[in-house]
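In: Can you look at this prediction? I've put the sequence above it.
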Amino acid sequence: MTTPSNKPTHRAYAVTKRGEKSRWQEIGAAWAHKDNKGFNLKLDYLPLNGAELVLRVPDAAEAATADEATAPANEGGF
């Protein structure tokens, strides 16, 4: 959980291209986990209303399970 004394390690931006220029709009912040395998995000954008989102790096077993779950069932087509 974040506290006022815990400064974010990253800032979150929404980048919109306009021709050759880009507009960078700050939309939130991120705090790295102590093990450096994920982040807590606090976004002040869209209908999230400041909710925190957590992203983690999956361990090897979780990654293998996720790969199997997303593999096409019929690789040869119809």
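Out: Noted; the coordinates are in hand. Numbering: from 1, shown residues only.

In: Every contact and neighbour count from this point should use C-alpha atoms.
Out: Noted.

In: Just the buried positions in the strand ranked longest in the chain, please.
Out: The residue-count maximum for a strand in the chain (DSSP state E) belongs to strand 21-32. Within strand 21-32, the residues that count as buried by 16 or more other Cα atoms under 10 Å are 27-32.

In: okay, now the one to match up with it:
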Amino acid sequence: MTDTTANRPSHRIFNVTGDGDNARWTDIGVAWATRDGKGFTLSLNAVPINGRVVMRINEAKDDKKKGS
């Protein structure tokens, strides 16, 4: 495993406003699991004042292309 792979964020963080088909997802940062596995380190580009903050597993680009 290379350093780049090892340091790849495990999650992406989004600000979500609206609901259903009208929801707008804005990418606002990334997260890494802590070494002890009991939390996350966040790196945010923005801190939203409204809407929801959603953290999703960061899928590999190859997985997205395959539809997994």
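Out: Now that the structure is in, tell me what you want to look at. Note that this is a predicted model, so its numbers are computed, not measured.

In: TM-score for these two?
Out: Remark: TM-score between the superposed chains equals 0.55 [TM-score structural alignment, normalised by the length of structure 2]; 43 aligned residues with a Cα RMSD of 2.1 Å.

In: circling back to that earlier point, quick check: the longest strand of structure 1 compared with structure 2, mean distance?
Out: For strand 21-32 of structure 1, the mean deviation from structure 2 after alignment is 0.4 Å (mean Cα distance after the TM-score superposition for structure 1).

In: Return the distance of that strand from the chain's centre.
Out: 12 Å (Cα atoms, centre = their mean, to the nearest Å).

In: quick one: Ser10 of structure 2 from Thr17 of structure 2, how far?
Out: Ser10 of structure 2 sits at a distance of 23 Å from Thr17 of structure 2 (criterion: Cα to Cα, to the nearest Å).

In: who touches the nearest residue to Leu43 of structure 1 once chain neighbours are set aside in this structure?
Out: Closest residue to Leu43 of structure 1 apart from its sequence neighbours, by Cα to Cα, 6 or more residues apart in numbering: Gly28 at 4.2 Å. Counting by Cα atoms under 8 Å, 6 or more residues apart in numbering, Gly28 of structure 1 makes contact with 11-13, 41-45.
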